[in-house]
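[1] Have a look at this prediction, sequence included:
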Amino acid sequence: MPLAADSPQMTSTPAFDPASATIAIVTYNRSGLLTRLLESIIVMDPKPGHVVVVDNASSDDTTVVVESFRDRLGTELVYQRLETNTGGSGGFSEGMRVAYELGSTWMWLMDDDVEVLPDGLARMGKWAQRFKSIQGRRYDYDGSEFYWQYRLSIPFGIPIPFAPAGFDDSGYREMNSGCFEGMFIHRDIVQQVGLPDPRFFIYWDDSVYGWLASRKTTAVIVDEFVLRRTREIRQWDMGIRHLNASSDAYRYYIMRNRGHMKHYFKVNGSYRPVRFLLGSVLTFAKELVRLVFVERKVRGTSNLWRGVRDGRRIWADASWQPMPPLAEPAT
């Protein structure tokens, strides 16, 4: 059973101070989208104490754009440009590291293709005395409500597609997953879990991190709209749920990274070989459906098979170790 460090009924943290929060943004060659996000932070009320922008070695004008906001953002801006593209996983790992070393109590992670609603931080903050791993809700680019699969089947290692979308009077649902597009997490949990694992590069990194967090505390998704997606993605509308278009890179990593996922499950006593294999088969099948019905093509399966092959190599690596817990920064 997961170890819950607090319960939904227990106040476990002091009153929320917006200045104790840091927004950590990861960006790569999308300065136009980043501009929209930074502009949305200007009009936030309240604002966070820091904004950290991690630039994954962009080749566009990202540096110029970030510097143009330094004197008008209304809060302290930290710009971290990496030498190489480390993917979303490496970017969020670095962003969380910087936020943690700044002494932030709360870390709010997001990609560059969202904007923050003006009262978004206040909406998250009102839950901060009850929970330490919180996910807010998002509007899609067209203004519709975006559904995120907040429950994982751990034995199968896949999201549960029929997890209820609605909320009861409590205003929250317990989750055992995470999404770095909006994860709001307390430094106590970050200290215990460690940083996000950059070895994932992209995909499954936030799911695994959210699951690890849920083993330390009661993790929740709350009925608060705090972000709006700003990038249009081709979708197959399945009612309340959408299946988005993907890419060859995503197809590769979604299969490859199941090797890392297996290791994390095994280290934590949750690996079930037969059911996890079936989950991998279902994941492969889902990506085939995505190719045919969303992207309207059949080419791309070779990337899935390469991912399967390289995932097996990761699983066979006897030297693999999970990310370690963090030490408190020296004062």
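    All right, it came through fine.

[2] make it CA atoms for all contacts and neighbour counts henceforth
    OK.

[3] for this structure, which helix is longest?
    Looking across the chain with DSSP state H, the single longest helix is helix 273-289.

[4] Quick one: the strands in the stretch 1-150 of the chain, in order.
    Under the criterion DSSP state E, counting those that start in this stretch, the stretch 1-150 of the chain contains strands at 21-27, 50-55, 76-81, 106-111, 114-116, 133-139, 145-146.

[5] Of these, flag the one that's most buried.
    Between those, strand 21-27 has the highest mean count of neighbours, a mean of 27, where neighbours are mean count of other Cα atoms under 10 Å.

[6] how far does it sit from the chain's center?
    Its chain's average C-alpha position is 11 Å from that of strand 21-27, according to Cα atoms, centre = their mean, to the nearest Å.

[7] Report all helices and strands that that strand contacts.
    strand 50-55, helix 87-101, strand 106-111 (3 or more Cα pairs under 8 Å, 6 or more residues apart in numbering; DSSP states H and E).

[8] among the ones you listed, which is nearest Ile202?
    helix 87-101 (5.5 Å; Cα to Cα).

[9] so the closest one versus strand 21-27, what angle?
    Helix 87-101 runs at 150 degrees relative to strand 21-27, counting by axes from the mean of the first three to the mean of the last three Cα atoms, to 10 degrees.

[10] got another, please set it beside the one above:
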Amino acid sequence: MPSGAPAPGAGIDGLTLVIVTFNRSGYLRGLLQSVAALDPAPEHIVVVDNASTDDTAAVLAGIQPGFPVPLSVERLTKNTGGSGGFAAGVRRALGDGAKWLWLMDDDVEVLPGAVSALAKWTGKYDCIHGRRLDETGKPFFWQHRFLPALGIHVPVRGDVFRNSPVFATNVGCFEGMLVSAGVVRAIGLPDSRFFINGDDEMYGWLASLQHEVVYVNDFVLQKVRPQKQIDLGIRHLNDSSDLSRFCAMRNRGHTAGYLRVHGRFNPVGFAAGTALTAAKEILRLLAVEHSLRGAGSLWRGWRESRRILGDKNWQPMSPLGTGSVQDNAATPPPAE
């Protein structure tokens, strides 16, 4: 565990920002502009271009020279999804000597003072999430815990910071997770088999088995991509896509694999969790998107999850240890 809290206003020693982007050059430009204004700033940036077909390459080529923070671009030859992109970016950052990794999607911007706000927690915790605003400037709901018995994360009601500026959790979010290199080496790279949906949740859970995972009462990011959503009182439900719905169900198979490895798999509870996952996605279709088109993706994803559950050769991502950084599970994007 890290020791020695940094001085007020200090940066984070060895901090690398890892951004994964795909066909959203406008959002990427805004994010990088917000990072350029940070003081203190990360020591290095790794942008993973997930085989974008828009003008992302040209935008990065124009920004890279003279950017105030050293910026490296890792361009992939195929779209490996968020999980594959973060696996590639984390591998690159560790290979370049990162001590801390700040994992970030491309549709957010960082708020002034974000690095120093997070720095004050790095002397005590190894996996830290700051708070976020939505695109309207209101607090963005993110307070969950993972229930291994069901294999799902559930929202925590109320003001989790009422009595403390730290909320202990056991899930992760790649929209701003700050994680130490030691944790990454202990649990491995993000599992690229997830493609999207659930990869960060599982990564946070794996981290929580050995380290404290926390959500702190410091606003550090703002979401800038508008989404259709409804307020359910205990959480917000956003719009989605057929690919995300497919992966939400398909990745139940990978989640079960991790629960089995760690002796936490309950077949009856997990089946109930799968039914709740499907019900949530159907509610999302009806209440947010006002259509049942897309329900077929849930069925296809569930069938694929059954195949994964029956795969006797399934293995988790391996720890990286202290040796060379390697990719343990590079897989192609899922096909529907």
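    Thanks, I have the structure now. Treat the numbers as computed from the prediction; the structure is a model and nothing was measured.

[11] ok, back up a step: Trp127 of the first structure is nearest to which of the strands of the stretch 1-150 of the first structure?
    strand 133-139 (7.9 Å).

[12] Excluding residues flanking it in the chain, which one is nearest the alignment partner in the first structure of Val214 of the second structure?
    Using TM-score structural alignment as the criterion, the counterpart of Val214 of the second structure in the first structure is Val220. Spatial nearest neighbour of Val220 of the first structure, excluding adjacent residues (Cα to Cα, 6 or more residues apart in numbering): Glu174 at 4.3 Å.

[13] residues contacting the aligned partner of that neighbour in the second structure?
    If you follow Glu174 of the first structure across to the second structure using TM-score structural alignment, you land on Ala168. By Cα atoms under 8 Å, 6 or more residues apart in numbering, the contact set of Ala168 of the second structure is Glu212, Val213, Val214, Tyr215.

[14] what about the third one, distance to Gly233 of the second structure?
    It refers to Val214 of the second structure. Distance of Val214 of the second structure to Gly233 of the second structure, computed by Cα to Cα, to the nearest Å: 23 Å.

[15] Repeat that for the first one.
    As judged by Cα to Cα, Glu212 of the second structure and Gly233 of the second structure stand 28 Å apart.

[16] Output the contacting helices and strands for whichever strand or helix holds the match of Val214 of the second structure.
    Per DSSP states H and E: Val220 of the first structure is located in strand 219-229. Secondary-structure packing of strand 219-229 of the first structure (3+ Cα pairs under 8 Å, 6+ apart): strand 114-116, helix 120-125, strand 133-139, strand 172-174.

[17] what about the match of Val214 of the second structure, how many neighbours?
    Using other Cα atoms under 10 Å, the number of residues around Val220 of the first structure comes to 24.

[18] Kindly report the same for the one 10 residues further on.
    The local packing count at Thr230 of the first structure equals 19, with neighbours defined by other Cα under 10 Å.

[19] and the gap between the equivalent of it over in the second structure and Leu133 of the second structure?
    Matched by TM-score structural alignment, Thr230 of the first structure corresponds to Val224 in the second structure. Applying Cα to Cα, the value for Val224 of the second structure to Leu133 of the second structure is 9 Å.

[20] what's the answer for Pro139 of the second structure, then?
    As defined by Cα to Cα, Pro139 of the second structure lies at a distance of 4 Å from Leu133 of the second structure.

[21] How about Gly233 of the second structure?
    The gap separating Gly233 of the second structure from Leu133 of the second structure is 17 Å, by Cα to Cα.

[22] Please convert the strands of the stretch 1-150 of the first structure to JSON lines, extending it with distance to Gly87 of the first structure.
    As requested, the strands of the stretch 1-150 of the first structure are exported to JSON lines (distance: least, Cα to Cα, whole Å):
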{"stretch": "strand 21-27", "distance to Gly87 of the first structure": "9"}
{"stretch": "strand 50-55", "distance to Gly87 of the first structure": "10"}
{"stretch": "strand 76-81", "distance to Gly87 of the first structure": "13"}
{"stretch": "strand 106-111", "distance to Gly87 of the first structure": "11"}
{"stretch": "strand 114-116", "distance to Gly87 of the first structure": "17"}
{"stretch": "strand 133-139", "distance to Gly87 of the first structure": "22"}
{"stretch": "strand 145-146", "distance to Gly87 of the first structure": "24"}
